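Asks: predicted coordinates and the sequence they were generated for:
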Amino acid sequence: MSFMDKAKDFLDKHDEQVDQALEKVGDEVDKRTGHKHTAQIDKAVDEAQKRTGSGDTQP
């Protein structure tokens, strides 16, 4: 099993935790940029959550 296969397997098994981590990172980036790019950051987080794991994403 390649590294990429292992990474995908991890993301699939831990989708909820990955989605939560992405949300926290997005919130921190938004805070550090003075909330000037909130819509773009939210869109990027949503897209990342769709592409990681096979479970449900966070709202």
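Replies: Structure received.
Asks: alpha carbons only for contacts and neighbour counts from here, please
Replies: Fine.
Asks: ignoring the adjacent residues along the chain, who's closest to the residue nearest the centre of the chain?
Replies: Among the residues of the chain, the one closest to the centroid is Leu22, at 3.3 Å (C-alpha atoms, centre = their mean). Leaving aside its sequence neighbours, Leu22 sits nearest to Val45 (C-alpha to C-alpha, 6 or more residues apart in numbering; 6.2 Å).
Asks: and the comparison structure, right after this:
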Amino acid sequence: MGKLGDMANKAKEMARSHPDQADKGVERAERMVDERTGDKYDSQTDKAADAVRRSYGDKDKPAH
């Protein structure tokens, strides 16, 4: 696997180890995109945030 794949795997492992911190980052990123786009893509950012949360195992957190 290349460097990018290795970095992605390390990031996922860190998120699994610290799901609360990872969730704060996901929420912050989702909110920033929604603010910058005037909520134009809100449903897409909700789906993306859910997908990210599933990737590190935080399935109980709903999208905002």
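Replies: On my side now, so go ahead. Owing to the predicted nature of the structure, the values given are computational and were not obtained by experimental measurement.
Asks: give me the TM-score for these two chains.
Replies: TM-score for the superposed pair, counting by TM-score structural alignment, normalised by the length of the first structure: 0.72. Supporting figures: 56 aligned residues with a C-alpha RMSD of 2.0 Å.
Asks: residues contacting whatever residue of the second structure lines up with the residue nearest to the centre of the first structure?
Replies: Alignment note (TM-score structural alignment): Leu22 of the first structure maps to Val26 of the second structure. The contact partners of Val26 of the second structure, taken as C-alpha atoms under 8 Å, 6 or more residues apart in numbering, are 49, 52-53.
Asks: so which of those would you say is closest to Lys40 of the second structure?
Replies: Distances from Lys40 of the second structure to these, taken as C-alpha to C-alpha, are shortest for Ala49 (15.5 Å).
Asks: and the closest one, which helix or strand is it part of?
Replies: Using DSSP states H and E, Ala49 of the second structure maps to helix 42-55.
Asks: for that helix, packing partners?
Replies: Packing partners of helix 42-55 of the second structure (3 or more C-alpha pairs under 8 Å, 6 or more residues apart in numbering; DSSP states H and E): helix 19-36.
Asks: can you give me the angle the helix it packs on makes with helix 42-55?
Replies: 160 degrees (axes from the mean of the first three to the mean of the last three C-alpha atoms, to 10 degrees).
Asks: how about helix 19-36 of the second structure: buried residues?
Replies: Applying a neighbour-count criterion of 16 or more other C-alpha atoms under 10 Å, one finds 19, 22-23, 26-27, 30-31, 34 buried in helix 19-36 of the second structure.
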